[in-house]
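Q: I'll drop the sequence and a predicted model, then ask my questions.
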Amino acid sequence: MGEKKVIEASMAVAIAAKLCKPEVIGAYPITPQTHIVERIADFVHDGEMDTELIDVESEHSAISACLGAEATGARTFTATASQGLALMHEILFITSGMRLPVVMAVANRALSAPINIWGDHSDSIAARDSGWIQFYVESAQEALDRIIIAYKIAENKNILLPAMVCLDGFTLSHVYEPVDIPSQKEVDQFLPKYSPIHKLDPKKPVSMGPIGYPNSFMEFKHQQQEAMLNSLDIIKKTHEEFSKKFNRSYGNGLIEEFMTKDADFAVIAIGTITATARHVVEELRKQGKKVGLIKIKTFRPFPEKEIIKATENLKAIAILDRNISFGQHGTLFSEIKSALQHKETVVNSFICGLGGRDVTLDHIKTAIEKTIESKQTIIDWLF
């Protein structure tokens, strides 16, 4: 049996990493991720964690160390945020292209300039096309659990793709919450030892990551895309398996619906602002307004079918984006607008919470009220 503690979400991530027994960790601290790698360093120093902790000189080196170690058959872990993730960008594509199931925690933070250390989703959303599975969490408990789940999915022999578990910087990363910590035995039963199909081994020499000529490159990319799409079912099955094992459920692991069965309108959001949105929905329900909430739990692969089904009876939707694709709109809005292009549902874009700006009850209430009145798409910013 495990234990229950009130701990910081960053500590929950560090504990999850420890429970998953990575053999190599590439670490470089950056706010607001710092507490994650600090806690891991404490575990290693105190003899609680048997891993090769490599303190590198940059985030580019951290992910490169993980790539190299993973290629030899080691389970690896790293964590970063903001400019750190941006510095990793080159290697993100190589890691996924080589089909190496590295797991990384991202403490979401705004990208400079101006310099900003507070949370939004611009860092991980900018990496959405890098071939990494992307999970977004709302609580410390979910952060711990979905690190464990991420390894099981990423290392599945039909997937073999890296995965990010994203938690909002400061708003979640530095928050203390009650967390059920599973025992090592329970995690070992759920997550088997990593056993790669191919690895670098001097006794059985192979080449990994060679040049891909035009007559083979598309085949590699097609296989990568198929693996990403196939992960949709694996994500569902793994979350179901986790629920049975640990008596905690995150639904299908793709989206979560709240009061949507009879709803005419809904809010769609990612991360911690869904908690605020939930309160607003409850309040508006008491006023007789048929409003619901859809939380995006997995952004890559994008759960298009689930979103189409969840929104099939809605008149209009308010999309809350904590990112902006300059010259276009919020990225979540663009994805959902595309998914619902053949539907009559009005899809509205609300940019909010950039650079750690508070997203208040009134902000979300305003977005919903505008959505209820909308007859055509609204593009707006919530200041």
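A: Ah, there it is. Everything quoted here is computed from the prediction, not taken from an experiment.
Q: From here on, just use CA atoms for contacts and neighbour counts.
A: Will do.
Q: Give the other helices and strands that the one helix or strand residue 69 maps to contacts.
A: In the assignment (DSSP states H and E), residue 69 maps to helix 59-71. Contact here means 3 or more CA pairs under 8 Å, 6 or more residues apart in numbering; DSSP states H and E; on that basis helix 59-71 packs against strand 24-27, strand 52-55, strand 76-80, helix 82-87, helix 89-97.
Q: Presented hereafter is structure B, for comparison with structure A:
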Amino acid sequence: MEKLIEDIYRSQSRRVLATLIRLLGDFDRAEEALHDAFAAAARAWPRDGVPGNPFSWLVSTGRHKAIDHIRRRSRFDASLKDIEDSLYGEADATEIGDMELIGDDMLRLIFTCCHPAIPSDAQMAMALREVCGLTTEEIAHAFLVPAPTVAQRIVRAKIKIRSDRIPYEVPDLDELPERLDRVLHVIYLVFNEGYSASWGTEVVRADLTAEAIRLARLVADLLPHPDVEGLLALMLLQDSRGLARCAEDRSLTLLAEQDRSTWDRRKIEEGLDLLQRAMEPSEVGLYTVQAAIAAEHAKAATPQATDWPRIAAYYDLLITAQPSPIVELNRAVAIAMSEGPQRGLEIIDGILASGKLGTYHLAHAARADFLRQLGRPAEAITAYERALSLCQQGPELAFLRKRISELTAAPEGQ
């Protein structure tokens, strides 16, 4: 039962939270209600059995727990009486079960996090905390900033939402275009966290990748736009190989070693169609360029058939449009695949020498792999150990340890 509740928390807690925010009108109150609801489930479900609709049970329980808390406090604080009156009533029971409302709650949550009144760095931190459920430490690791900085950003964002009475809603159509970039970026971050989880024991968090794709479809229905099509194409093409990224023993499987027959052809076909439409305008967005990179992998029947020079050229476009050390790292890998590991090593050494990505484990892991290919095992082990010290994701940790073990066990000179 404990495992079942953990699985439901993992798959449903963000939607439960989003609906509680709609019903209770306050982030902190909703988070407290969420934890109260799951604590109640841990007590009641082993005794009474899992309800037919766990989502509705959790939302209803969390809402009533919140009302009880407010009632107790309102005895000492008259200002809470209006809140209590506004929350209590049977009409909300209909709203809890309204699937159309529930379906939009996550989108409302993202638009609230992305309100232009909230600073952009706080928007991203807030969205990852509330939409993905990441801890401040995990968000800090993803953004390469101190955890207290992330915590302060989230607190300030919540204060801003409360003090400015920022509405928990999807804005009117005339306001959508100015909010589109921020919302798409949040959906992109949600997908990335699912496709390559930054922590935990899973290679892929399918609940997050599926939610990101669902949200992108909702945005596409609200506001058809090439950037939305580009992002949706990117996510579908990447997600098409999600199952192949994890072996039966839950270990990480590299792209070159994946069984391409298991890739989801339906997602690939839809992704390629969306990419073609997104590339029709004279100017294409960054998500569309990334989707074009993913398409090169999807179209290659074998790893050897991959057009790495074209992928490197796409990364050149990304660097020109929006310089980023992560893009530089990916470009280094693409160039290494087409020109050899020595050239890739030179680029990565330059990135690290500039002070960028020093605490990013994948940079050191890529450097280690180039050193391994070049027959420099001692240096490769040192680089793998550096990557190991920075990594927080279970399967990646196991993969790095395996590489170190292989190099350590290899006869000298091999």
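A: Received, thanks. Note that the structure is predicted; figures quoted are calculated from it, not measured.
Q: Post the TM-score for the overlay when you can.
A: TM-score of the superposed chains, computed with TM-score structural alignment, normalised by the length of the first structure, equals 0.30; 199 aligned residues with a CA RMSD of 7.4 Å.
Q: for the strand or helix carrying residue 14 of the first structure, packing partners?
A: In this structure, residue 14 of the first structure is located in helix 9-19 according to DSSP H and E. In terms of contacts (3+ CA pairs under 8 Å, 6+ apart), helix 9-19 of the first structure is packed against helix 34-45, helix 140-154, strand 176-181.
Q: out of those, which comes closest to residue 334 of the first structure?
A: Residue 334 of the first structure lies closest, by CA to CA, to one member of these: helix 140-154, at 25.8 Å.
Q: what about the helices in the first structure?
A: Per DSSP state H, the first structure carries helices over the ranges 9-19, 34-45, 59-71, 82-87, 89-97, 122-125, 140-154, 184-190, 214-246, 273-286, 304-310, 331-339, 361-373.
Q: okay, the ones you listed in TSV with distance to residue 166 of the first structure and mean neighbour count next?
A: Below are those laid out as TSV (distance: least, CA to CA, whole Å; neighbours: other CA atoms under 10 Å):
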stretch	distance to residue 166 of the first structure	mean neighbour count
helix 9-19	10	26
helix 34-45	13	19
helix 59-71	16	23
helix 82-87	11	22
helix 89-97	15	19
helix 122-125	8	24
helix 140-154	8	25
helix 184-190	21	15
helix 214-246	16	16
helix 273-286	14	18
helix 304-310	20	14
helix 331-339	15	19
helix 361-373	22	19
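Q: Can you lay out those helices as JSON lines showing distance to residue 167 of the first structure?
A: Shown next, in JSON lines, are those (distance: least, CA to CA, whole Å):
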{"stretch": "helix 9-19", "distance to residue 167 of the first structure": "9"}
{"stretch": "helix 34-45", "distance to residue 167 of the first structure": "12"}
{"stretch": "helix 59-71", "distance to residue 167 of the first structure": "18"}
{"stretch": "helix 82-87", "distance to residue 167 of the first structure": "12"}
{"stretch": "helix 89-97", "distance to residue 167 of the first structure": "18"}
{"stretch": "helix 122-125", "distance to residue 167 of the first structure": "10"}
{"stretch": "helix 140-154", "distance to residue 167 of the first structure": "7"}
{"stretch": "helix 184-190", "distance to residue 167 of the first structure": "21"}
{"stretch": "helix 214-246", "distance to residue 167 of the first structure": "18"}
{"stretch": "helix 273-286", "distance to residue 167 of the first structure": "11"}
{"stretch": "helix 304-310", "distance to residue 167 of the first structure": "22"}
{"stretch": "helix 331-339", "distance to residue 167 of the first structure": "17"}
{"stretch": "helix 361-373", "distance to residue 167 of the first structure": "20"}
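Q: Quick one, which of those gets closest to residue 103 of the first structure.
A: Smallest distance to residue 103 of the first structure across the helices of the first structure (CA to CA): 6.4 Å, for helix 140-154.
Q: next one: the helix or strand harbouring residue 63 of the second structure to chain centre, how far?
A: For residue 63 of the second structure, the element it lies in under DSSP H and E is helix 54-74. A distance of 29 Å separates the centroid of the chain from that of helix 54-74 of the second structure, by CA atoms, centre = their mean, to the nearest Å.
Q: other SSEs contacting that helix?
A: helix 2-24, helix 27-48, helix 81-87, helix 91-97.
Q: what separates residue 186 of the first structure from residue 239 of the first structure, distance-wise?
A: From residue 186 of the first structure across to residue 239 of the first structure, the span is 15 Å (CA to CA, to the nearest Å).
Q: hmm, back to that, between the helices of the first structure, which one is closest to residue 178 of the first structure.
A: Set against residue 178 of the first structure and scored by CA to CA, the helices of the first structure come closest in helix 140-154, at 7.6 Å.
Q: Give the other helices and strands that that closest one contacts.
A: helix 9-19, strand 103-108, strand 163-168, strand 176-181, helix 214-246.
Q: right, and residue 136 of the second structure touches residue 155 too?
A: No: in this structure, residue 136 of the second structure is not within contact of residue 155 by CA atoms under 8 Å, at 11.1 Å.
Q: quick one, which of those two is more surrounded?
A: residue 136 (22 against 14; other CA atoms under 10 Å).
Q: give me every residue that touches that one.
A: By CA atoms under 8 Å, 6 or more residues apart in numbering, the contact list for residue 136 of the second structure reads 129, 147, 148, 150, 151.
Q: on that earlier part again, can you list the helices and strands packed on helix 9-19 of the first structure in a markdown table and add distance to residue 300 of the first structure?
A: Below are those laid out as a markdown table (distance: least, CA to CA, whole Å):
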| stretch | distance to residue 300 of the first structure |
| --- | --- |
| helix 34-45 | 23 |
| helix 140-154 | 12 |
| strand 176-181 | 26 |
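Q: nearest to residue 285 of the first structure, of these?
A: helix 140-154 (26.5 Å).
Q: got the angle for that closest one vs strand 176-181?
A: Counting by axes from the mean of the first three to the mean of the last three CA atoms, to 10 degrees, helix 140-154 of the first structure lies at 40 degrees to strand 176-181.
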